[in-house]
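Visitor: Based on what follows, work out the 3D shape:
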Amino acid sequence: MCTDADHGDDRGDLGRRALLVTGAATALTLGTMSFADAAEGSSSTRTLTGTLPPGAPDFVYLPVEVPRGVREIRVAYTYTKATVPAGTQNNALDIGLFDERGTALGGEGFRGWSGGARSEFFVRADDATPGYVPGPVRAGTWHIALGPYTVAPDGLPYTVTVTLTHGEPGETPVPSYPPQRARGRGRAWYRGDCHLHSWYSDGRRTPAEIGALARAAGLDFINTSDHNTQSAHAHWADVAGDDLLVMLGEEITTRNGHVVALGTDPGTFVDWRYRARDNRWAKYADRIRRAGGLVVPAHPHATCIGCGWKFGFGEADAVEVWNGPYTADDEVSLADWDNTLVSYARSRGSGGRGSWLPAMGNSDAHRDPDRVGGPQTVVLADDLTWAAIQAGIRAGHAYVAETKDVEVAFTASGGRGRTAGLGERLAVAADTPVTVTLEVRGAPGCTLHIVTDEGTLFTSAPLPDSGTGTATWHTTPSYAAYVRAEVRHPATVPGLPGALTAFTNPIFLGA
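Guide: Purely as a prediction, here's the structure:
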């Protein structure tokens, strides 16, 4: 335990720790850092040093006893990078804060998270570092949360310094949130990017800068998705306007994958401190839906540590198939998503009536040169409102495009003048002739592809310099359970497909 001197120093050694079971995973709790009452206007500082071993729990909590009369809590931390062999992960340590209400999963004690984006932060009633929630610094046991993301073989040495400033607390501002409606065009196609990071997590752009880039990219709507914090929600009202709908959410960043909460109620926090093996995911997916949001697993086959999605898609409302510049992991995600369509078609063929998983694409933009709106999801919605956009995404009435210049129209027709569009079913008999039509604009030099449950069954010649073209293909429901479209750049590696310019959700065929 730290001394009551103005500057104490203690070692968070392994022999002095307590190992707790939180109900979801083990967590390490260090010795308590205590502070005494002090005069108004004065400050008190304590420092803790220690080393976390390889295999440390996902979260390490440092209790801080906060006395009455504290105006501000300020935390700074450092940790040591090691010299490691090639291919061995080096040290990385995240940080966050919980107040006197505790660290229980899904509880009310959360006060902020900056991951590894900041080396220090503060919280007080009238203000807080981006990523943290303003509010009174009440007396009681607070907890600094350390997240050893990766630990080198020789351990992770760290130092945490806490400074309390005593005085009148100030007033907490009343938050203002963006409206849930913008000036739309009635039932129309609307363009959006639902995975964006501001300086309220590990991004480097302000909300105002993101808003300007969204408008330049031709977007009609965006969704905020800062990592593991809702603290940005109160800072987007001035960005929204008649021409830009701003939805609120969070990227829940677990150790077994990331998921975008899309369009949750203002101020909603969704906990992330669990793994797939903890059997907690369904509870937090339900938390997203109860708050009015969609559950969208992000970049499911990304190769960064902890990024690959391991919770399954049973709780998903949609899946982010294309994330940022098109790369090999997006191609794997596309193939994996297509397999879910095959599984759904097989289920219906055996009498099942389950749901299918729509796809979307987002930029995951953090900083320059990340391109907001690259890619973007183009949604057919009844209006430019949170509810209408969510309904369009959930129904699969959407395609994904590389830029605002790319436009896609994809339909299937057959039977007595019946026509179906994206996310719909052309309910005709198995032997009914079906005509599939694909129209594309803004894709010079690209090829058009029609894909079924059997694979790619049509490929066009490259489009002319105008970037405009049409493809027509004929089939029957007995031959193709669904059809979907892809627009691709020329291949750059022999034997591998070119990067996507656009792709659509499917149209299902058959009664």
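Visitor: from here on, contacts and neighbour counts on C-alpha atoms
Guide: Fine.
Visitor: Name the nearest residue to S198, sequence neighbours excluded.
Guide: Nearest residue to S198, sequence neighbours excluded (CA to CA, 6 or more residues apart in numbering): R205, at 5.1 Å.
Visitor: Could I get the contacting residues of that neighbour?
Guide: Counting by CA atoms under 8 Å, 6 or more residues apart in numbering, R205 touches 197-199, 366-367.
Visitor: what about 10 Å?
Guide: By CA atoms under 10 Å, 6 or more residues apart in numbering, the contact list for R205 reads 196-199, 211, 365-368.
Visitor: Might one say that S119 is in contact with A92?
Guide: No. Shown here, S119 and A92 do not form a contact pair, counting by CA atoms under 10 Å, at 12.0 Å.
Visitor: Quick check: which helices or strands does the lengthiest helix in the chain pack against?
Guide: Across the chain, the longest stretch assigned as helix under DSSP state H is helix 328-349. Using 3 or more CA pairs under 10 Å, 6 or more residues apart in numbering; DSSP states H and E, the elements in contact with helix 328-349 are strand 319-323, strand 359-362, strand 447-452, strand 482-488, strand 500-504, strand 507-509.
Visitor: Proceed likewise with the subsequent sequence, for comparison:
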Amino acid sequence: MRGTLPPGSPDYVYLPFGVPPGTAEVHVSYRYDRPAVPAGTPGNALDIGLFDERGTELGGRGFRGWSGGARTEFFVRADDATPGYLPGPPRPGTWHVALGPYTVAPQGLTYEVTVTLTPGDPGRTPAPVYPPGRARGRGRDWYRGDCHLHSWHSDGRRTPAEIAALARAAGLDFINSSDHNTTSAHPHWAAAAGDDLLVMLGEEITTRNGHVLALGTDPGTFVDWRYRARDGRFGRFARRVREAGGLVVPAHPHATCVGCAWKFGFGEADAVEVWNGPYTPDDEVALAAWDARLVASVRQGRGWLPAMGDSDAHRDPDAVGLPQTVVLADDLTREAIQDGLRAGRSYVAESRAVTLDFGVTGPDGRRAGTGERLAVPDDTPVTVRLDVTGAPRCSVRLVTDQGVLFTGDPLPVSGAGTVEWRTTPAYAAYVRAEVRHEAAAGPLPGALAAFTNPVFLGRT
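Guide: You can find the predicted model right below:
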């Protein structure tokens, strides 16, 4: 099948082909041209996926796999499939190759797709085995996790086993499977999980108007991605995530890659990924935007959105667990971790070496930690305290709805220290902590080593 897609083509183009009875395997390969383009002009990039005889309707009943631009060929059969694709018998009917012209050069994009059908006994599909929803925990405690990871089931280069080994080495207690637009990895995590590592299952729903994590959904839950913000369909699929027991978490909302910046708003979000991978200016913008939403939430008396941090690791040298979200949970289960994340009982750290103990105490001894409220009258003096370890020569900043109201001296080379600050709810509706490295140049703040979700002050 050959054709040319001009600039301005639809987001997805479907190529039909027939699968007769008695087909054992469907194999697809493709190629496309990459002409030279002027500097600053996107060239050709063509994604690919597969839908079976159940059709291409939004919702994904016929979905059989997606590899984006990570592979030039793939196969599906009853007992096996290329990573990114779902095994199952090649049932007879009209199937479709789905093409996604991610970017198209001014000259257009010329493609050739080859479908090879192998006859034979379709065979049987083994029942999938998924990782358990519980690992050996420590009761109510702080648990470290990385909820944005890519395996070779999308555009990553690591197997689930390799990712799990790196997660253990990074001191993580939980991770979340989040391959782009496919759930094919879900059964392959069972062997990688264990009593010491909780593996939650999900997807990075990768639309043309931003990416969003489906965090901790029921095994095998597929969430469609083929829509834009102007279509008004995101709410339907956010509900799909929640109905499957997951959280909706917009990822890297201010990333600059094509289609990465978040355009759907935050009304359907349960949390937001503020820090993604090694700290960059994109993350600084995301942090400032998140803080602005905190200010608006306290001034308008509405709910707030907790922050997270994840590595988005794909391949070497991407570090799993840089950063990591540290969450206070009742146990090491999917539901308990999600409860802690949803409530904002968490902070984000660059590694296992960094630990924070942050809270606000009133004159009567009552204390509130991250995600909680210390309900005292507006004129009541309260004490904000942060204990830090693992952050040598870093500085602490305390941020409120009025801005940065405290900046401490650099911590000693031991990386451990304590900061205390006195305020009142009238002066600070919330307070959160940032631990930053030394500034690289000029007056700009240094990169984050850690930051907390807020503690809210005053009566609601």
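Visitor: Just give the TM-score of the two.
Guide: Laid over one another, the chains give 0.99 as their TM-score (TM-score structural alignment, normalised by the length of structure 2), with 459 aligned residues with a CA RMSD of 0.6 Å.
Visitor: that older thread, which two from the contacts of R205 of structure 1 end up farthest apart in space?
Guide: Farthest pair in the contacts of R205 of structure 1 (CA to CA) is G211 and D368. Separation: 14.3 Å.
Visitor: And G362 of structure 2, what's its match in structure 1?
Guide: Aligned counterpart of G362 of structure 2 in structure 1: G414 (TM-score structural alignment).
Visitor: quick one: contacts for its match?
Guide: Counting by CA under 10 Å, 6+ apart, G414 of structure 1 has contacts 420, 426-429, 432-436, 474-476, 509.
Visitor: among those, which are in strands?
Guide: Counting by DSSP state E, the part of the contacts of G414 of structure 1 found in strands is 420, 426, 434-436, 474-475, 509.
Visitor: Which one of G211 and D368 of structure 1 is surrounded by more residues?
Guide: It is G211, of G211 of structure 1 and D368, that has more neighbours when counted by other CA atoms under 10 Å, with 24 against 10.
Visitor: Quick check: the aligned residue for the more buried one in structure 2?
Guide: Alignment note: G211 of structure 1 maps to A164 in structure 2; criterion TM-score structural alignment.
Visitor: Secondary structure element holding its match?
Guide: Using DSSP states H and E, A164 of structure 2 maps to helix 160-169.
Visitor: Could I get the buried residue list for that helix?
Guide: Within helix 160-169 of structure 2, the residues scored as buried using 16 or more other CA atoms under 10 Å are 160-161, 163-164, 167-168.
Visitor: D364 of structure 2: neighbour count?
Guide: For D364 of structure 2, using other CA under 10 Å, the count is 8.
Visitor: Type out the PyMOL command that picks the buried ones from the contacts of G414 of structure 1.
Guide: Burial among the contacts of G414 of structure 1 is assessed by 16+ other CA under 10 Å; the matching PyMOL selection reads:
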select buried, resi 420+426+427+428+432+433+434+435+436+475+476+509
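Visitor: circling back: what would the contacts of R205 of structure 1 look like in TSV with distance to A234 of structure 1 and secondary structure?
Guide: What follows is the contacts of R205 of structure 1, written out as TSV (distance: CA to CA, whole Å; DSSP: H, G, I helix; E, B strand; the rest coil):
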residue	distance to A234 of structure 1	secondary structure
L196	16	strand
H197	15	coil
S198	13	coil
W199	13	coil
G211	15	helix
A365	20	strand
H366	19	coil
R367	21	coil
D368	24	coil
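Visitor: What lines up with S119 of structure 1 in structure 2?
Guide: Aligned by TM-score structural alignment, S119 of structure 1 pairs with T72 of structure 2.
Visitor: cool, V483 of structure 1 as well?
Guide: Checking with TM-score structural alignment, V483 of structure 1 has V431 as its match.
Visitor: That match: what's it in contact with?
Guide: 359-360, 370, 384, 398-405, 423, 425, 452-457.
Visitor: Buried only: go through those residues for me.
Guide: Buried subset of these (neighbour count, 16+ other CA under 10 Å): 359-360, 370, 384, 398-401, 423, 425, 452-457.
Visitor: from those residues, which single one is nearest D331 of structure 2?
Guide: T370 (17.6 Å).
Visitor: V376 of structure 2 -> structure 1?
Guide: Match for V376 of structure 2 (TM-score structural alignment): V428.
Visitor: I'd guessed Y32 of structure 2 sits against G69; true?
Guide: No. Y32 of structure 2 is beyond contact range of G69, at 11.2 Å (criterion: CA under 10 Å).
Visitor: Need the overlap of contacts for the two.
Guide: 45-46.
Visitor: Please say which position in structure 1 L215 of structure 2 maps to.
Guide: Matched to structure 1 by TM-score structural alignment, L215 of structure 2 sits across from L262.
Visitor: just so I have it, where are all the strands in the stretch 151-300 of structure 2?
Guide: Taking DSSP state E, counting those that start in this stretch to define them, one finds strands in the stretch 151-300 of structure 2 at 174-177, 198-201, 203-207, 210-215, 247-251, 272-276.
Visitor: Done for today, thanks.
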